[in-house]
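> I would like to see how this sequence folds:
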Amino acid sequence: MSTTLKITYLPSAHRDRLLDLAENVRFPPAQRLFEEHTVADRFWILKTGAVTLDAELPHRRRAEIQTLGPGEPVGLSWLFPPYEWELGAETLSPVRAYELDAPRVRGLCRSDPEFGFAISQWVGMVLARRLHATRARLLDLYESAVRA
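Prediction:
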């Protein structure tokens, strides 16, 4: 599957190999992709559109944590046991994406250590950025709640 899509932090040879495993999918706006604490058996790389990551907060509505756009992976919990989503995700607009089967990608990571290392580094870098964004967003929400 040839593409000009740039997936940040993933070397092109490994990106192409990963995308060779992908299926093209589409989602309408307001489609829930996954809920917290459910099985993370797939993930997506956005081609077009936007997806919001959210967290359930006690006695409140879902809190939007971050909005993702083209080239970004949606769902990172598929790589680490217990393979359960830590956040929820919902489309904000029509989305076109590459969908990947998580067990299949994990199997390739195990059978090809160089590929597995590249995928782990990619996911780790994305996780670090998202952790920072999540922390900042939750501090904003806490500050707003304290002021109210």
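> When you work out contacts or count neighbours from here on, use the C-alpha atoms and nothing else.
Noted.
> Correct me if wrong: residue 45 contacts residue 69.
No. Contact status for residue 45 versus residue 69: not in contact, 9.1 Å apart, counting by CA atoms under 8 Å.
> Quick check on those two: which one has the bigger neighbour count.
When neighbours are counted by other CA atoms under 10 Å, residue 45 and residue 69 differ, and residue 45 comes out ahead with 23 against 16.
> nearest spatial neighbour of that one, skipping sequence neighbours?
Nearest residue to residue 45, sequence neighbours excluded (CA to CA, 6 or more residues apart in numbering): residue 73, at 4.3 Å.
> Contacts only, for that neighbour.
43, 44, 45, 46 (CA atoms under 8 Å, 6 or more residues apart in numbering).
> In contact with the first one, which residues are there?
What it means is residue 43. Contacts of residue 43 by CA under 8 Å, 6+ apart are 73, 74, 75, 76, 78, 99, 100, 101, 102.
> Could you also give me the structure for this next sequence, so I can compare it with the first?
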Amino acid sequence: MLLAREVSFATDECIFDEGGKADRFWISYTGTVALDVHVPGCRAAVIETLDAGELLACSWLVPPHHWHSGGRASSLVGAYEFDATAVCELRWKDPELDHALLTYVAGAIAGRLRSARVRLLDLYAPHGAGEVP
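Here you go, the predicted structure:
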């Protein structure tokens, strides 16, 4: 069963759109990807930039399987693209794989939440309010 294939994305190419069907995910090995969210009446706001070696998308794991943000290549990106359905089928058959994958994705989600918190504090909190003692 083929789980992943190598793909590349040109600078400024859309990798996935907020609200679209999340049926795959990527782990990059080169380049950077900007995660963005739709802002009515404005262009999409970048909420985080991911570097090589990072999981580009987490929405494939949790229903309703729609992207919670968009992803656009900030530079030439090389990545491994995984078929989410095939990976989930393997997870259900192998509890160790399931645990390892859930731990990995949970870590990525926790990192994204920390980044979002810092970004919100940078935008809206009084200067220094987000600093950790």
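> Which ones among the contacts of residue 73 of the first structure map onto strands?
Cross-referencing the contacts of residue 73 of the first structure against strands under DSSP state E gives 43, 44, 45, 46.
> Which of those sits closest to residue 110 of the first structure?
Distance to residue 110 of the first structure, by CA to CA, is smallest for residue 43 among those, at 17.7 Å.
> What lines up with that closest one in the second structure?
The alignment partner of residue 43 of the first structure in the second structure, by TM-score structural alignment, is residue 25.
> counterpart of residue 74 of the second structure in the first structure?
Under the alignment (TM-score structural alignment), residue 74 of the second structure maps onto residue 92 of the first structure.
> Report the separation between that match and residue 117 of the first structure.
Distance of residue 92 of the first structure to residue 117 of the first structure, computed by CA to CA, to the nearest Å: 32 Å.
> just to confirm, which helix or strand has the counterpart of residue 49 of the second structure in the first structure in it?
Taking TM-score structural alignment, the alignment pairs residue 49 of the second structure with residue 67 from the first structure. Using DSSP states H and E, residue 67 of the first structure maps to strand 63-68.
> Can you mark which positions in that strand are buried?
63, 64, 65, 67, 68 (16 or more other CA atoms under 10 Å).
> check contacts around residue 64 of the first structure.
Going by CA under 8 Å, 6+ apart, the list of residues near residue 64 of the first structure reads 52, 53, 54, 55.
> Kindly report the same for residue 26 of the second structure.
55, 56, 57, 79, 80, 81, 82.
> Show me how to select, in ChimeraX, the buried members of the contacts of residue 43 of the first structure.
Buried residues among those (16+ other CA under 10 Å), as a ChimeraX selection:
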select :73,74,75,76,78,99,100,101,102
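> Which of the contacts of residue 43 of the first structure are still contacts in the second structure?
On the basis of both residues aligned by TM-score structural alignment, their matches' CA atoms under 8 Å, what survives of those in the second structure is 73, 74, 75, 76, 78, 99, 100, 101, 102.
> show me where the first structure has helices.
Taking DSSP state H as the criterion, the first structure contains helices spanning 12-19, 102-111, 113-147.
> Put together JSON lines for the ones you listed, with distance to residue 59 of the first structure on each row.
Converted to JSON lines, the helices of the first structure look like this (distance: least, CA to CA, whole Å):
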{"stretch": "helix 12-19", "distance to residue 59 of the first structure": "40"}
{"stretch": "helix 102-111", "distance to residue 59 of the first structure": "33"}
{"stretch": "helix 113-147", "distance to residue 59 of the first structure": "12"}
